[in-house]
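Peer 1: how does the following fold in three dimensions:
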Amino acid sequence: MSIAALNSLSNLLVTIAVGPGIVTHEYAHYAACKLTGVAVLGLPAMRPTADDAVLEHESVSAFGPDFAIAVAPFVANSLFALACFAAASAVIGPLGWLCLWLGVAFGFTSFPSDADTETLFATAAELPRTTRPVGYLLAAPVRAASWSVLLAGVLTFGWTSVLFAAGSGMT
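Peer 2: Just a heads-up that it's a prediction; the model follows:
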């Protein structure tokens, strides 16, 4: 089996494992585009054997919409994960396990990807001189969390654990 085939198989397995989270991640970007007036060039595309799902939208040159689009999945998927973990602790049996799986799927896909945050510094640089430092302060942690695969993985696991603890009443 070739490396490309193994990569596609790996991507398919990840998509199956966290698919609901991937869908809500992309639709959170979609909703943020709509709310900020950024034109969307189609619905989010799930590509089960590819490295990522995509939502194509017009180029964003303003920091506010760029930041909102980048962090929308973090907000939406975190809330969904929290709700699913709370539901999982309230019910037993197969429904509880389903809620637990969905909570993990939403939590694991809450952080923006590297592609989601790649323009944040460029749009922050376009802010007026007086607000530019605030733009950089907001962009830096978001970009840092998505730039390194290792850091993103650690943060994702930790954040999902926090959501689990909060949702299940362990805090």
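Peer 1: from here on, just use CA atoms for contacts and neighbour counts.
Peer 2: Noted.
Peer 1: how about the helices in the chain?
Peer 2: Using DSSP state H, the helices of the chain run over residues 3-36, 63-90, 94-108, 114-117, 120-125, 132-147, 149-167.
Peer 1: quick check: buried residues in the last one?
Peer 2: To tie it back to what came earlier, the one meant is helix 149-167. Under the neighbour-count criterion of 16 or more other CA atoms under 10 Å, helix 149-167 has Ala152, Leu155, Thr156, Trp159, Thr160, Val162, Leu163, Phe164, Gly167 buried.
Peer 1: could you dump those residues to a markdown table with distance to Phe63?
Peer 2: Converted to a markdown table, these look like this (distance: CA to CA, whole Å):
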| residue | distance to Phe63 |
| --- | --- |
| Ala152 | 22 |
| Leu155 | 24 |
| Thr156 | 24 |
| Trp159 | 25 |
| Thr160 | 28 |
| Val162 | 29 |
| Leu163 | 28 |
| Phe164 | 32 |
| Gly167 | 32 |
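Peer 1: here's the other one to compare against:
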Amino acid sequence: MSLIGWVLTIVTAPGVVVHEYTHAKLCEWADVPIVEICYFQLGDPPGYVLHAEPESYRTTYLIGVAPFLVNTLVAAALFATIPLLAGGAGGISDTGIAGWIVLWLGVSVAAHAFPSTGDAQSIWQQTKQQYRSSPLALIGLPIVLIIYLAHVLSFFWFDFIYALALYVGVAMVLPGLIL
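Peer 2: Predicted coordinates:
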């Protein structure tokens, strides 16, 4: 891992933890046994949840993509609290250190929203096995392609561009949210 990768992994650790926690919770809710959990590490991958193979395609799919939904919602909620820290109006500059911490947490969580290539591989394996018996499996292929495309685009900082776009989207809904 390069020095920049190492620093980014440390700085965005909260996003990794939320991502892996979501995988683990989905496994728990779906009664899928967890073999091993690493919520954060300095390495590649920065976190993981190893679990048994789910019984249904739907469960595999949900375990794989749930962090995208949860991380996005958590980050948006964090961004939405920034105006509250400024007394209901104003931006980051009016919030003091608390606003900057909330902004960092929101960016960190949003930057780790996209499923990993390991998540894509799990969905792909189940898609190949169950596309004839489960109509839901037909959506697996485009989702896997989108995950791999996001992974390739991460070389161009796509995950952070997504975090910025989410912040801007929340700011458009909450006019008091500005820098």
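Peer 1: where does the TM-score land?
Peer 2: For this chain pair, the superposition-based TM-score is 0.81 by TM-score structural alignment, normalised by the length of the first structure; 163 aligned residues with a CA RMSD of 2.4 Å.
Peer 1: which one of the helices of the first structure lies nearest to Leu43 of the first structure?
Peer 2: Leu43 of the first structure sits nearest to helix 3-36 of all these, at 7.6 Å, using CA to CA.
Peer 1: check which helices and strands that closest one sits against.
Peer 2: Helix 3-36 of the first structure is packed against helix 63-90, helix 94-108, with contacts defined by 3 or more CA pairs under 8 Å, 6 or more residues apart in numbering; DSSP states H and E.
Peer 1: what comes up buried for that helix?
Peer 2: Neighbour count says helix 3-36 of the first structure has 8, 10-12, 14-15, 18-33 buried, by 16+ other CA under 10 Å.
Peer 1: check stretch 141-152 of the second structure too.
Peer 2: Buried residues in stretch 141-152 of the second structure, counting neighbours by 16+ other CA under 10 Å, are found at Leu141, Ile143, Val144, Ile147, Tyr148, Ala150, His151.
Peer 1: what residues does that stretch touch?
Peer 2: Phe114, Pro115, Ser116, Thr117, Ala120, Gln121, Ile123, Trp124, Thr127, Phe158, Asp159 (CA atoms under 8 Å, 6 or more residues apart in numbering).
Peer 1: so what corresponds to the last one in the first structure?
Peer 2: Taking TM-score structural alignment, Asp159 of the second structure has Thr156 as its aligned residue in the first structure.
Peer 1: same check on the second one?
Peer 2: In the first structure, the residue matched to Pro115 of the second structure (TM-score structural alignment) is Pro112.
Peer 1: tell me how many other residues crowd that match.
Peer 2: 23 (other CA atoms under 10 Å).
Peer 1: which residues touch it?
Peer 2: Ala70, Val71, Pro73, Phe74, Val142, Ser146.
Peer 1: can we see that at 7 Å?
Peer 2: Ala70, Val71, Pro73, Phe74, Ser146 (CA atoms under 7 Å, 6 or more residues apart in numbering).
Peer 1: cool, Val60 of the first structure as well?
Peer 2: Going by CA under 7 Å, 6+ apart, Val60 of the first structure touches Asp66.
Peer 1: ok, the counterpart of it in the second structure to Ala113 of the second structure distance?
Peer 2: Structural alignment (TM-score structural alignment) places Val60 of the first structure against Pro54 in the second structure. With the distance defined as CA to CA, to the nearest Å, Pro54 of the second structure ends up 22 Å from Ala113 of the second structure.
Peer 1: just to revisit the earlier point, now the match of Asp159 of the second structure. Nearest residue, chain neighbours left out?
Peer 2: Leaving aside its chain neighbours, Thr156 of the first structure sits nearest to Phe108 (5.7 Å; criterion: CA to CA, 6 or more residues apart in numbering).
Peer 1: one more: Val23 of the first structure?
Peer 2: Spatial nearest neighbour of Val23 of the first structure, chain neighbours left out: Met46 (7.4 Å); criterion: CA to CA, 6+ apart.
Peer 1: cheers, nothing more for now.
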